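>>> compute the structure for the input listed below.
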Amino acid sequence: MEFRDNKAIYLQIIDYVFEQILLGKWCANEKISSVRDLAAQLEVNPNTVARSYEMLQNQEVIQNKRGIGFFVCANALEKIRNQRREEFKIRELPEIFRSIYLLGIDFDQLKEAYHDFINTINLQENENK
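As a prediction, the model looks like this:
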């Protein structure tokens, strides 16, 4: 994983966990990597992963089953999607709408571009299977 300088590493690890859940790589009630394993995989200090996992537990995205490990909460996907949608609407959508307006792009063009994007994603997923 390539870490960016503009965001704290523990927050980037949270984003990584969110992405794994959103992509369906980590499913509800499934055991996830231990703190040490994820730290080794990402080449970071275990304390950094522990901090990320603590925040994820507070958000009720993961839970620690003592002596067994960490698991994805049953409603984690829904929580993450809702949180990310709100962030997107507040932070990114206004700038996207501004660009659409300034460039004179109509919704039919957007719809076509979106469908092309989805088709590309589906083709890539089928090739990876």
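>>> from here on, just use CA atoms for contacts and neighbour counts.
OK.
>>> please identify the helix or strand for the closest residue in space to Ser33 that isn't next to it in sequence.
In this structure, Ser33 finds its nearest non-sequential neighbour in Phe70, 7.3 Å apart by C-alpha to C-alpha, 6 or more residues apart in numbering. Assigned by DSSP states H and E, Phe70 belongs to strand 69-72.
>>> to check against the first, give me the structure of this:
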Amino acid sequence: MTMHWNGDVPIYIQLYQQVIQRILDGNIKEGEALPSVRKVAAEYQLNPVTVSKAYQMLQDGQYVEKQRGKGLFVKSGAPHSILEKERASFLCTEWPLILQKISRLKLSVEELTRTSKENQ
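Below you'll find the predicted structure:
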């Protein structure tokens, strides 16, 4: 599998965000093991240190826990914790910018919902 990395954001952060998204989407479930550092490094052709940094961020956020000799596992309650954090982040940083753009473009709620339904 080939991954296209954004040159403006460190790869370890992008990898961290990808794991967060996979947990939120239910592709990695509570209690499930993350792929090993070596496996991810080989699959994406990354330095293992890069993968380790991303995994350390997941441990620092208390979303995964290390089980000695087995690897990293998604902690119970991690999807809920991630969802709460991501919602708060969205509402504080992204949503105000979206609202400004909607206002600047003079879009109505009806236009937004109609367009949203057409694109589903």
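>>> counting by contacts, list what the strand holding Phe70 of structure 1 packs against.
Packing contacts for strand 69-72 of structure 1, counted by 3 or more C-alpha pairs under 8 Å, 6 or more residues apart in numbering; DSSP states H and E, involve strand 62-65.
>>> any idea what Gln57 of structure 1 aligns with in structure 2?
In structure 2, the residue matched to Gln57 of structure 1 (TM-score structural alignment) is Gln59.
>>> any idea how far that match lies from Ile98 of structure 2?
31 Å (C-alpha to C-alpha, to the nearest Å).
>>> these two: which has the busier surroundings?
Gln59 (17 against 12; other C-alpha atoms under 10 Å).
>>> check contacts around the residue lying farthest from the centre of structure 2.
The C-alpha centroid of structure 2 is most remote from Lys106, which lies 31.4 Å away (C-alpha atoms, centre = their mean). By C-alpha atoms under 8 Å, 6 or more residues apart in numbering, no residues touch Lys106 of structure 2.
>>> if I look at it, how far off is Pro96 of structure 2?
Lys106 of structure 2 is 15 Å from Pro96 of structure 2, where distance means C-alpha to C-alpha.
>>> quick one: contacts for Ser99 of structure 1?
Ser99 of structure 1 sits in contact with no residue, where contact means C-alpha under 8 Å, 6+ apart.
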